[in-house]
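Undergrad: sequence plus predicted model, see below.
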Amino acid sequence: MRRADVEFGSIPGLVRAAAERHRDREAVVDGRTRITYGELGERVERAAAACMAAGVEPGSRVAVWAPNTADWIVAALGAVTAGAVLVPVNTRFKGTEAAFVLERTRTELLFVTGAFLGTSYVASLRRAAGEGPGEGPLPGLPHLREVVVLADDAPAVFRTWKDFLAAGEAVSAASVRDRADAVRPGDPSDITFTSGTTGRPKGAVVTHAQTLRIYDTWSELAGLGEGDRYLIVNPFFHTFGYKAGIIACLLRGATMIPQPVFSVDTALANIAAERISVLPGPPTLHQSILDHPARAKHDLSALRLVVTGAAVVPLELVERLRSELRIATVLTAYGLTEAGGTVTMCRRSDPPEIISGTSGRAIPDTEVKVVGPSGEDLPPGRQGEVLVRGYNIMQGYFEEPDETRKAITADGWLRTGDVGVMDGDGNLRITDRIKDMFIVGGFNAYPAEIEQLMARHPDVTEVAVVGIPDPRLGEVGKAYAVRRRGATMTADDLIAWSRREMANYKVPREVEFVTELPRNASGKVLKTQLRSRAR
């Protein structure tokens, strides 16, 4: 089978091919908006023409700071078709955080939502960057020449989406095609910033060829196919949403149904009304669907494929998805931004215990190993840092050579910062982040391992463990747990149960019950917030 990076060459090549191959098939459903692949191709070319009219050159950075919508898809693909490098911006960022990313990448054009979750992003950005030495729409961001609001109205110094598109009518279709054809496979396609949960975010640079090859492989292993209807809850600013969502659908001719915010009620309604067949996302998404009291009122019978991933994926969750929702394929995977979003995946033939207990094996033509503190290779069953090597590894952090050298060894191995253990068949189980580990009286305690054990308690739906200071042992664990609805278990009950289930040094000395765990928009638990709360 011909590889996607060879067949299409670039993301603009993929968009054009998808528009031709699947012309009359539904491409995007966003509320009342329904767009075929042919129409999507036309809209993307219009957006590319408008980008060119706005002065976007090959290699220019163009950012999108907006939730999952059809306009996000068109704006992002239009920018990339015009030869730009896409900079997706986290919708949970405040104005100062977004301004940091825009200035760090010297972004020239920004697409921004008008308001989202009760926040005016335009006002937030103006507060953060409205003053400075520059002369553009935001003087504090001197490189930013144009801000386009994805709405019907905009402040005087910005442009509306409609006006922006109208300005592109002076650019010929032939000029757009020439610009798209000039994009090379090895050109950067995007700069995706790390979540910043442990420090200042860094921008990982990935090429067109890498993106196409990784997500062609992802689609093949997952079994995504033409005619699938894919509810994309994972945010587009994250690799899981943009690449395992938009790019994967373009590769296979699947229909994209973007959902801007995760609401279980909205998800259930979408799954039933749109006959959703594919629903990737974090385990909490699937758990909330399974536990929703009105689940039985919705027809979920079209669901056939779930892809999830996290340090802890309870076996019970995999079994319930298969038995209660009759989902034929449930897969787990592991990835990180610096490896293009995908490192390992389970295979569809794997048994449930491998799918729930591991994140699968290295994707084809890549390598994964586990090493000890001195960099020595560890045998199966030994816990250590996970290293990755292959075509999926980023080109580097954007204009940060020192940070890149820290992350990637001279012989091409990416240090993930994740702790894991591999079985004899190469299946990887992520046990923790190196930075999350704490030491109890000389013993290394890995929160994810403790969380996995505690998640077995029938009255616990979610749990997160952090290390807190202890005068005698140096550090001990504190657990933040979410009780199952109707449960009356106390903190002492859970600690006593834990003493029966795990070594004493692993047992949390404190338990605090919470209604939900703090997470970033990509679903990661914010341990930094929990540590601050514990202090």
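TA: Happy to help now that I have it.

Undergrad: could you use CA atoms for every contact and neighbour count after this?
TA: Fine.

Undergrad: which helix or strand contains the closest residue to Val419 other than its chain neighbours?
TA: Among residues not flanking Val419 along the chain, Glu385 sits closest, at 4.5 Å (C-alpha to C-alpha, 6 or more residues apart in numbering). Under DSSP states H and E, the secondary-structure element containing Glu385 is strand 384-390.

Undergrad: same for that strand, what does it pack against?
TA: Other helices and strands packing on strand 384-390, by 3 or more C-alpha pairs under 8 Å, 6 or more residues apart in numbering; DSSP states H and E, are strand 366-371, strand 414-422.

Undergrad: comparison target, given below:
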Amino acid sequence: MFHVYGLVAFATGLLGCGATIVVLSKYELPEMLRAINEYAVTYLPLVPPILVAMVAHPKPLPLGQLRKVLSGGAPLSKELIEGFREKYPQVEILQGYGLTESTAIGASTDSAEESRRYGTAGLLSPNTEAKIVDPDTGEVLPVNRTGELWIRGPYVMKGYFKNTEATRSTLTPDGWLKTGDLCYIDEDGYLFVVDRLKELIKYKGYQVPPAQLEALLLTHPEIADVAVIPFPDREVGQFPMAYVVRKKGSNLSGRDVMEFVAKQVAPYKKVRKVVFVTEIPKNASGKIPRKDLIKLATSKL
């Protein structure tokens, strides 16, 4: 319930429509299937890794009266959508796009036909204005041009709690929310999310700030420098990977690093891969060139 997707799109949203909801204490595939069948669930909001698990299962899973699933958190690939439809033809698959700052509202596909536009997050939600802006010049871009998505609507937040600076950098005076997502809108009004302008790691739909993990790791007495990047994973989307520079004389192991973090963060923020290096590259302004590190990390995949 602490995540806006579960709180808004699932719990309060469906309750507001007069629906009965079933809430699990945590996600486990067998328990989810039990609940779907025991309570005759017809609609299931989920995130892409759960769809991956359902498609990867050797045989079709028993889904009872389930008729619709709504996926959010990351775009679904053509292969995943078609694989799901082939294995579960009785279930309609929909997608949605939103942020915590927009109360999980932004765009959605509301039919199987709309979802067949592979890669799309759908059409804009009701009462939503959107524009694609060049993040460098501020120029409003035409259709099929990629830039940062800005949205405006009655559901957009008023600001971050007790953080005026963050609010000022995210919201314009006339109410536009800078999403931090690189997107384009096609000639028919469908939204496509290309990449994240911000550097958040997307783990099972959760957002993990690399800088937060870096700050934590730098408190370790044997770590001299560190950089955290998203590492692609088929099951969870991305997970945090750390490049670590040991202090002189240290014999710190990768397991030591991962356990240090795991004791202090939520499970979805755990570092799950560690590579030791002699130095962390920095650009002229002192920032870590994460894209270069991502290319290095994935070059052998």
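TA: Arrived safely. All values reported here derive from a predicted model rather than from experimental measurement.

Undergrad: list the TM-score for the superposed pair.
TA: The pair, once superposed, lands on a TM-score of 0.65 when counted by TM-score structural alignment, normalised by the length of the second structure; 223 aligned residues with a C-alpha RMSD of 3.1 Å.

Undergrad: related to what we said a few turns ago, export the helices and strands packed on strand 384-390 of the first structure as CSV, with columns for distance to Pro282 of the first structure and mean neighbour count.
TA: Rendered in CSV, the data for these read as follows (distance: least, C-alpha to C-alpha, whole Å; neighbours: other C-alpha atoms under 10 Å):
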stretch, distance to Pro282 of the first structure, mean neighbour count
strand 366-371, 23, 20
strand 414-422, 18, 21
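
Undergrad: tell me which of these lies nearest to Met454 of the first structure.
TA: Distances from Met454 of the first structure to each of those were compared using C-alpha to C-alpha; the minimum, 18.7 Å, belongs to strand 414-422.

Undergrad: now do the closest one: everything it contacts.
TA: Contacting residues not belonging to strand 414-422 of the first structure are listed as 336, 338-339, 369-370, 379-389, 393, 407-409, 428-435 [C-alpha atoms under 8 Å, 6 or more residues apart in numbering].

Undergrad: how close does the equivalent of the residue nearest to Val419 of the first structure over in the second structure sit to Val52 of the second structure?
TA: Aligning on TM-score structural alignment places Glu385 of the first structure opposite Glu148 in the second structure. Taking C-alpha to C-alpha, to the nearest Å as the criterion, Glu148 of the second structure is separated from Val52 of the second structure by 28 Å.

Undergrad: try Gly64 of the second structure
TA: When distances are taken as C-alpha to C-alpha, Gly64 of the second structure and Val52 of the second structure turn out to be 19 Å apart.

Undergrad: also Lys291 of the second structure?
TA: Distance, Lys291 of the second structure to Val52 of the second structure, using C-alpha to C-alpha: 26 Å.

Undergrad: and if you look at Pro240 of the second structure?
TA: As defined by C-alpha to C-alpha, Pro240 of the second structure lies at a distance of 20 Å from Val52 of the second structure.

Undergrad: for Arg272 of the second structure, same thing?
TA: The span separating Arg272 of the second structure from Val52 of the second structure equals 20 Å under the rule C-alpha to C-alpha.

Undergrad: Glu38 of the second structure now?
TA: Separation of Glu38 of the second structure from Val52 of the second structure (C-alpha to C-alpha): 23 Å.

Undergrad: neighbour count winner among these two?
TA: It is Val52, of Glu38 of the second structure and Val52, that has more neighbours when counted by other C-alpha atoms under 10 Å, with 19 against 10.

Undergrad: in the first structure, what sits opposite the more buried one in the alignment?
TA: Matched to the first structure by TM-score structural alignment, Val52 of the second structure sits across from Gln287.

Undergrad: unless I'm mixing things up, its match is touching Leu317, no?
TA: Yes - with contacts counted by C-alpha atoms under 8 Å, Gln287 of the first structure reaches Leu317, the gap being 6.9 Å.

Undergrad: check contacts around the match of Glu385 of the first structure.
TA: Taking C-alpha under 8 Å, 6+ apart, we find Glu148 of the second structure in contact with 132-135, 178-183, 197.

Undergrad: which position in the second structure pairs with Val421 of the first structure?
TA: Under the alignment (TM-score structural alignment), Val421 of the first structure pairs with Tyr184 in the second structure.
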